[in-house]
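>>> from the sequence below, what's the structure:
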Amino acid sequence: MANAKGYAAESADSELAPISFERREPRPDDVSIEIDYCGVCHTDIHFAENDWGVTQFPVVPGHEIIGRVTAVGSDVTDYKVGDTVGVGCMVDSCRTCSACETGLEQYCQDGMTATYNGEDRHDGSITYGGYSDSVIVSERFVVKVPEKLDPVSAAPILCAGITTYSPLRHYGVKAGDKVGVIGMGGLGHMGVKFAKALGAEVTIFTRSESKVAEAKQQGADHVVVSTDDRQMEAAAESFDFMLDTVPVQHDLNPYLNCLTFDGTHILVGLLESVAPPLEAGNLVFKRRVLAGSLIGGMPETQEVLDFCADHGITCDVEMIDIRNINEAYERMKKGDVKYRFVIDMKTLKAA
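So this is what the prediction gives:
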């Protein structure tokens, strides 16, 4: 066992604070990584505050990890000491079910092992995330960071990036399609960039008139203020796809009305029940599809990093000292971040 240092929540009502803990012993297929940067996802807050009632404390959050390889196991073939690599939202799966065999480990029929707050499939220990100085991960769940990518802004691609890239690819967004992106946070601004790179005409839907100029700066072709009834009426039956990044309950019906027939509304942020209720006629009479999507498999996670390198796509980030993580959480709750916090792990030594 190796001693590691990080930041953890000890209970649902405690702030994150420094912690020392044990990392498991490396296995033959493992890559040992010294963490340089870790993005801060809203999911981290949900687990730290036990919003979903499943957190096992202490919890060390963080699943947007960029670091350098410090050691490799005897069975590792794709990585060597010194490589810049990434680790996203999962660190293992059963590897044998039909989902895993097709590179869709996030849909493992036995359940994927999350990067933190998961149960190790071999020894039953609880996994700890990237708010720490090091991590040990099976080679299969490590990705290469292209040299052309800035490692700081690459970190959120491992969650916010793949979460929006995967459904756009899966549902076949192509040049000439009209894509609406609902919400303009960490996920939404990446969705705009990917849809544009795929050749689509992109419209951001925002509730705030004050975000119109900001949306245009992110590359949106058009902006619809969803609280303006006239603008929503003008957008009716116009879109091939709606990428819905909003993580809280909201009325889907007005957005479904914006889809053309055979249009697809894709949920990537909402994990709660749909409220208010869905008007089924919005689907039936236009053969519309309401779909969901969860991150991406390992091949696709590598693909999105390579895609970003090839197209010059990065995530807009604000670097923080880990000692300011609790303040960052409060700012995230207020939407006060453009668009993703990334922790500089060098600050952990000072903490």
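>>> make it CA atoms for all contacts and neighbour counts henceforth
Will do.
>>> which helix is the longest one in this protein?
Determined from DSSP state H, the single longest helix within the chain is helix 298-311.
>>> buried sites along that one?
298, 300-309 (16 or more other C-alpha atoms under 10 Å).
>>> kindly report the same for stretch 134-147.
Buried-residue list, stretch 134-147, by 16+ other C-alpha under 10 Å: 134-146.
>>> same thing with stretch 14-27?
Buried residues in stretch 14-27 (16+ other C-alpha under 10 Å): 15-18, 21, 23-24, 26-27.
>>> with stretch 244-257 instead?
Buried, per 16+ other C-alpha under 10 Å, within stretch 244-257: 244-247, 252-257.
>>> which ones among these lie within strands?
Using DSSP state E, Asp244 are the members of the buried residues of stretch 244-257 that sit in strands.
>>> now the buried residues of stretch 244-257 as JSON lines including distance to Asp229?
Shown next, in JSON lines, are these (distance: C-alpha to C-alpha, whole Å):
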{"residue": "Asp244", "distance to Asp229": "19"}
{"residue": "Thr245", "distance to Asp229": "21"}
{"residue": "Val246", "distance to Asp229": "19"}
{"residue": "Pro247", "distance to Asp229": "23"}
{"residue": "Leu252", "distance to Asp229": "15"}
{"residue": "Asn253", "distance to Asp229": "13"}
{"residue": "Pro254", "distance to Asp229": "10"}
{"residue": "Tyr255", "distance to Asp229": "12"}
{"residue": "Leu256", "distance to Asp229": "14"}
{"residue": "Asn257", "distance to Asp229": "12"}
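>>> for the buried residues of stretch 244-257, which one is nearest Cys315?
Cys315 lies nearest to Thr245 out of those, by C-alpha to C-alpha, at 15.4 Å.
>>> how near is the closest residue to Pro151 other than its chain neighbours to Cys159?
Among residues not flanking Pro151 along the chain, Ile66 sits closest, at 6.6 Å (C-alpha to C-alpha, 6 or more residues apart in numbering). From Ile66 across to Cys159, the span is 12 Å (C-alpha to C-alpha, to the nearest Å).
>>> and the contacts of the longest helix of the chain?
For helix 298-311, contacts defined as C-alpha atoms under 8 Å, 6 or more residues apart in numbering pick out 103-105, 140-146, 148-149, 154, 157-158, 161-162, 165-166, 197, 313-314.
>>> could you also give me the structure for this next sequence, so I can compare it with the first?
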Amino acid sequence: MKAIRCKAYGPPSSLILEEMESLHPNANEVVVQVKACGINYPDTLIIQGLYQFKPELPFTPGSDFAGVIKSVGSGVKHLAIGDAVFGFVTFGALAEEVAVPANACFQKPGKMDFSIAASFMIAYGTSYHALKDRAQLQKGETLLVLGASGGVGLAAVELGKLMGANIIAAASADDKLALCRDYGADQTINYSKTDLKSAIKELTNGKGVDVIYDPVGGDYTEAAFRGIAWEGRYLVVGFAAGNIPKIPLNLPLLKGASLVGVFWGTFAMKDPKANMQNAMTLMKWYGEGKLRPHIHKIYDLEDTSKALQEMMDRKVKGKIVVKI
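Next up is the predicted model:
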């Protein structure tokens, strides 16, 4: 089987396409013949050695996958050879085959194509866990989403609106904000042109926002936190800006606010039943036409480095998919 391999930490151009031995499942695993793999921003970090964990070199990147089960390990009861599935792994999905823990694999709805399925679990799973479990977002509250046109950001806009919140989408370009409005944003902020703190204050009549969803980090974090409402919740989702910000701790004190970490992958592994319940809700909403993942572009496996570079260059709206 063919796989994208990272043999030394570096830019996307350093990745190679290599022929490897076919995989065999361990107990409680399945091997999936991959049809599509969604690209996520952490993929660009992991190949550079900049993510929270560093796989042993060499390794195959890629987390969000969809495909057909090729073989089943002992102890797996709910999946069978030939089942169309989607799910997530820590790494390994940018390949023709991937070995997956059975509890991280879900039956693909028949009407969901493989590209959509490979774009779904991490973006929507992360955002729904963040808004429902970590922030406990309530109907009528105001949600600010930073990096709102990206994969997880756009999912947060869509889910927040579905959960009854007033949505303020913040992004770096007007065309990105136009997409956010199409996905339910009530108000928008272009933080490349406008002071973020002042814009939040103006749009909320001085009250501030109840929940802030931040997959960006960097210079925008403190400005956004200064616009949080009393007893607001600040969701720390990621650091796409490249640097991890430091917050003066008097800010949460003065606002009675909470800094809340969101690490969906660990939640999914530690509490698979709760994650499964979330996934079933998301599948139901998708089946009802309430969720519609946005695919920016589809690449072939041999062009994976181009897909990752486009993600790093901040050109992506929604999700990029590698077709295999």
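>>> count of neighbours near the residue nearest to Pro151 of the first structure?
31 (other C-alpha atoms under 10 Å).
>>> surely it meets Tyr131?
No. The pair Ile66 of the first structure / Tyr131 is not scored as a contact, 11.1 Å apart, by C-alpha atoms under 8 Å.
>>> name the residues contacting each of these two.
With C-alpha under 8 Å, 6+ apart, Ile66 of the first structure and Tyr131 have common neighbours Cys38.
>>> re earlier: now, which of the contacts of helix 298-311 of the first structure lie within helices?
Per DSSP H, the contacts of helix 298-311 of the first structure map to helices at 154, 161-162, 165-166, 197.
>>> for Arg140 of the first structure, see how far away Thr77 of the first structure is.
10 Å.
>>> what's the answer for Thr113 of the first structure, then?
13 Å.
>>> overlap in contacts, the two.
In contact with both Thr113 of the first structure and Arg140: Asp92, using C-alpha under 8 Å, 6+ apart.
>>> what lines up with Leu94 of the second structure in the first structure?
By TM-score structural alignment, Leu94 of the second structure lines up with Tyr131 in the first structure.
>>> that match against Val59, yeah?
No. Using C-alpha under 8 Å, Tyr131 of the first structure is not in contact with Val59, being 9.9 Å away.
>>> these two: which has the busier surroundings?
Tyr131 (30 against 27).
>>> which parts of whichever strand or helix holds Ser198 of the second structure are buried?
Element membership of Ser198 of the second structure, judged by DSSP states H and E, is helix 196-203. Neighbour counts over helix 196-203 of the second structure (16+ other C-alpha under 10 Å) mark 196-197, 199-201 as buried.
>>> and those as a markdown table, adding distance to Leu45 of the second structure?
Compiled in a markdown table, the buried residues of helix 196-203 of the second structure are given as follows (distance: C-alpha to C-alpha, whole Å):
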| residue | distance to Leu45 of the second structure |
| --- | --- |
| Leu196 | 26 |
| Lys197 | 28 |
| Ala199 | 31 |
| Ile200 | 30 |
| Lys201 | 33 |
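>>> thinking again about what came up before, can you put the buried residues of stretch 14-27 of the first structure in a markdown table and add secondary structure and distance to Gly176 of the first structure?
As requested, those are exported to a markdown table (DSSP: H, G, I helix; E, B strand; the rest coil; distance: C-alpha to C-alpha, whole Å):
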| residue | secondary structure | distance to Gly176 of the first structure |
| --- | --- | --- |
| Glu15 | coil | 47 |
| Leu16 | coil | 46 |
| Ala17 | strand | 49 |
| Pro18 | strand | 50 |
| Phe21 | strand | 51 |
| Arg23 | strand | 49 |
| Arg24 | coil | 49 |
| Pro26 | coil | 48 |
| Arg27 | coil | 48 |
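>>> which strands or helices does the lengthiest strand in the first structure pack on?
Of all the segments of type strand in the first structure, defined by DSSP E, the longest one is strand 30-40. Judged by 3 or more C-alpha pairs under 8 Å, 6 or more residues apart in numbering; DSSP states H and E, strand 30-40 of the first structure is in contact with strand 65-72, strand 134-138, strand 340-344.
>>> among the ones you listed, which is nearest Tyr171 of the first structure?
Of those, nearest to Tyr171 of the first structure by C-alpha to C-alpha is strand 340-344, at 25.9 Å.
>>> and the next element down the chain from that closest one?
Assignment by DSSP H and E places the next element after strand 340-344 of the first structure at helix 347-350.
>>> which residue lines up with Pro151 of the first structure in the second structure?
With TM-score structural alignment as the criterion, Pro151 of the first structure matches Phe114.
>>> map Lys7 of the second structure across to the first structure for me.
Checking TM-score structural alignment: Lys7 of the second structure goes with Glu10.
>>> got the buried residues for stretch 66-80 of the second structure?
For stretch 66-80 of the second structure, by 16+ other C-alpha under 10 Å, it's 66-73, 79.
>>> quick revisit: quick one: the match of Lys7 of the second structure and Leu16 touch, right?
Yes. Judged on C-alpha under 8 Å, Glu10 of the first structure makes contact with Leu16 at a distance of 7.4 Å.
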